[in-house]
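Asker: The sequence isn't on hand, but the structure is:
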């Protein structure tokens, strides 16, 4: 997916850029006290039966979401831990553009049979606002799944960095690379069926230290069944 697949304006992108800059905080869950990642979090309820008619109206922001938990098998770095992150409140300016991004992804997943009103009538949609400061590791877990139904990654900003090559692998043949690419322009995105594939992104490095910090801001969206 590219910017043409989303109904976002330059103002919407500016709002998202400010959110990554001003509203993320240091990720305290990285191993060894690493400090290259900042993040914030938002969670929505998605009523799949309303998606086609209501679009973003089918998503409702949850003001106080439960802690975010992944199993140790899925996430060997921070699995089996009830993690909480800096919250983006429902009335934040970033909520609307984030809902529209999630809606476009949900419609694509529905069209491809990954989500459906019959099988997944109610989903939780996680939005992770992830800022990486080079040098840093977008995927310290290595090749991995997220323990979701499906997910997506959306570039918001890429500044003064090299690396950051993303790749998708066959879940059952992890050495079989299906595709690799670099998210380069705002809203360059990829969507994946988490049941079928693994994903990974290589380390980012600073291109020119004289220019300033190297940054990679990515909005990660995850769809999981609501218990």
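Answerer: Here it is on my side, so go on. Because the structure is predicted, anything quoted here is derived from the model rather than measured.

Asker: use CA for all of it now, contacts and neighbours both
Answerer: Noted.

Asker: What helix or strand is residue 108 located in?
Answerer: Assigned by DSSP states H and E, residue 108 falls within helix 95-111.

Asker: what sits up against that helix?
Answerer: With CA atoms under 8 Å, 6 or more residues apart in numbering as the test, helix 95-111 has contacts from 5-8, 12, 16, 51-52, 55-56, 59, 61, 88-89, 115-116, 125, 127, 152, 191, 221.

Asker: what about it, distance to the chain center?
Answerer: In terms of CA atoms, centre = their mean, to the nearest Å, the centre of helix 95-111 is set 12 Å apart from its chain centre.

Asker: State the next helix or strand along the chain beyond that helix.
Answerer: Sequence order places strand 122-133 as the next helix or strand after helix 95-111, per DSSP H and E.

Asker: Could you figure out how far that next one is turned away from helix 95-111?
Answerer: Angle, strand 122-133 to helix 95-111, by axes from the mean of the first three to the mean of the last three CA atoms, to 10 degrees: 120 degrees.

Asker: any idea how far strand 122-133 is from the chain center?
Answerer: For strand 122-133, the distance to the chain centre is 4 Å (CA atoms, centre = their mean).

Asker: how big is the angle separating the following helix or strand past it from strand 122-133?
Answerer: Where DSSP H and E defines the elements, the next helix or strand beyond strand 122-133 is strand 150-159. Angle of strand 150-159 versus strand 122-133, following the same axes, to 10 degrees, is 20 degrees.

Asker: What is strand 150-159 packed up against?
Answerer: Contacts defined by 3 or more CA pairs under 8 Å, 6 or more residues apart in numbering; DSSP states H and E place strand 150-159 against helix 10-22, strand 189-193, strand 215-225.

Asker: Got another one to weigh against that:
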């Protein structure tokens, strides 16, 4: 984890011992170590996290990159979390596969078009850690901004630097158009770069750091924070070089959908 990660702030370091909820309330972002994540989801669920990591090696290419790059692979899934049935089997509902859509105001590069990605593998969603992780994050965010349900999108990403450079956020500093975002680092291999940067939405101050610990998490209030990650490059050009993340977005007012018919991004690419 970055030095002083529990006290990272846009100004003076935060007081010791602040909860992640209070860090989100005060400044709009905060970090969780892998140990904190494991404690949150429980020992038995945490034990299955290692089984998830190899699944990032089998992601289909993202065919919608407008810069023509080959550096991003991904899968996508959508869920609804009912917070009024805490602890119930029906708390998290995996909804039928749907297109990912963002307005141009949030994603100037890839916004305004329906993008269909391959679904998350049943093997991933069926692992013991999945429901506790997603649901516990949902409850955490609801403590900051009380809601009855979350509409959640899950993005499984691999950024590959085999062509010399890989861009985690080709759209630059941005918001996602949701309430909260969780960026979970699954792993880094043979790379430099991949620095995370978060900025005040209504100010000039920013913070930069690099997530290196697998299963550590960046949490953000998307209504208050812009964020981006810098490009990655290989340390050794003879070896595989990549950065794997799981990005979860939480929105109270339904999934982002086009108000008017959206462009179907190269409909022939829809599988």
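Answerer: Sure, I can see it. Everything numeric in this text was worked out from a predicted model, so none of it was measured.

Asker: still on that earlier bit, just the buried residues of the helix holding residue 108 of the first structure, please?
Answerer: Buried residues in helix 95-111 of the first structure, counted by 16 or more other CA atoms under 10 Å: 95-107, 109-110.

Asker: returning to what we had before: which of the helices and strands packed on strand 150-159 of the first structure is buried the deepest?
Answerer: Sort these by mean neighbour count, taking mean count of other CA atoms under 10 Å, and strand 215-225 sits at the top with a mean of 23.

Asker: Contacts for that one next, please.
Answerer: So strand 215-225 of the first structure is contacted by 17, 20, 102, 120, 122-134, 148-161 (CA under 8 Å, 6+ apart).

Asker: Please apply the same query to stretch 54-62 of the second structure.
Answerer: With contacts defined as CA under 8 Å, 6+ apart, stretch 54-62 of the second structure is touched by 70, 72-75, 117-118, 124, 156-158, 244.

Asker: could these go into a markdown table alongside distance to residue 27 of the second structure?
Answerer: Converted to a markdown table, these look like this (distance: CA to CA, whole Å):
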| residue | distance to residue 27 of the second structure |
| --- | --- |
| 70 | 35 |
| 72 | 30 |
| 73 | 32 |
| 74 | 30 |
| 75 | 31 |
| 117 | 33 |
| 118 | 35 |
| 124 | 32 |
| 156 | 27 |
| 157 | 27 |
| 158 | 29 |
| 244 | 26 |
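
Asker: Neighbour-wise, which one of those leads?
Answerer: Neighbour counts for the contacts of stretch 54-62 of the second structure (other CA atoms under 10 Å) peak at residue 158, which has 28 neighbours.

Asker: Now do the same for it: its match in the first structure.
Answerer: For residue 158 of the second structure, the aligned position in the first structure is residue 131, judged by TM-score structural alignment.

Asker: list the contacts for its match?
Answerer: Counting by CA under 8 Å, 6+ apart, residue 131 of the first structure has contacts 20, 24, 37-39, 215-218.

Asker: what do you get if the cut-off is 10 Å, keeping everything else the same?
Answerer: Residues in contact with residue 131 of the first structure (CA atoms under 10 Å, 6 or more residues apart in numbering) are 20-21, 24-27, 36-40, 138, 156-158, 215-219.

Asker: Check residue 90 of the second structure too.
Answerer: By CA under 10 Å, 6+ apart, the neighbours of residue 90 of the second structure are 80-83.

Asker: hmm, back to that, list buried residues within the contacts of helix 95-111 of the first structure.
Answerer: 6, 8, 12, 16, 51, 55-56, 59, 61, 88-89, 115-116, 125, 127, 152, 191, 221.

Asker: Distance check, the closest residue to the match of residue 158 of the second structure other than its chain neighbours against residue 179 of the first structure.
Answerer: Nearest residue to residue 131 of the first structure, sequence neighbours excluded (CA to CA, 6 or more residues apart in numbering): residue 217, at 4.5 Å. For residue 217 of the first structure, the distance to residue 179 of the first structure equals 22 Å [CA to CA, to the nearest Å].

Asker: Can you find the partner of residue 176 of the second structure in the first structure?
Answerer: By TM-score structural alignment, residue 176 of the second structure lines up with residue 146.

Asker: let me fix that: residue 142 of the second structure
Answerer: Per TM-score structural alignment, residue 142 of the second structure is aligned with residue 110.

Asker: What of residue 72 of the second structure?
Answerer: For residue 72 of the second structure, the residue aligned by TM-score structural alignment is residue 37.

Asker: Please name the residues that touch its match.
Answerer: The contact partners of residue 37 of the first structure, by CA under 10 Å, 6+ apart, come to 24-30, 130-138, 215-217.

Asker: Tell me if I'm right that residue 80 of the first structure and residue 72 touch.
Answerer: Yes - with contact defined as CA atoms under 10 Å, residue 80 of the first structure reaches residue 72; the gap is 5.3 Å.

Asker: When these two are compared, which one has more neighbours?
Answerer: When residue 80 of the first structure and residue 72 are compared for neighbours, residue 80 comes out ahead with 15 against 12, by other CA under 10 Å.

Asker: Nearest spatial neighbour of the more buried one, chain-adjacent residues omitted?
Answerer: Sequence neighbours aside, residue 71 is the residue nearest to residue 80 of the first structure in space, at 4.9 Å (criterion: CA to CA, 6+ apart).

Asker: related to what we said a few turns ago, want to throw the contacts of residue 90 of the second structure into a markdown table with neighbour count, distance to residue 21 of the second structure and secondary structure?
Answerer: Formatted as a markdown table, those follow (neighbours: other CA atoms under 10 Å; distance: CA to CA, whole Å; DSSP: H, G, I helix; E, B strand; the rest coil):
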| residue | neighbour count | distance to residue 21 of the second structure | secondary structure |
| --- | --- | --- | --- |
| 80 | 22 | 22 | strand |
| 81 | 24 | 19 | strand |
| 82 | 19 | 20 | strand |
| 83 | 20 | 17 | helix |
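
Asker: how about these in a markdown table, adding distance to residue 213 of the second structure?
Answerer: Compiled in a markdown table, those are given as follows (distance: CA to CA, whole Å):
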| residue | distance to residue 213 of the second structure |
| --- | --- |
| 80 | 28 |
| 81 | 27 |
| 82 | 31 |
| 83 | 30 |
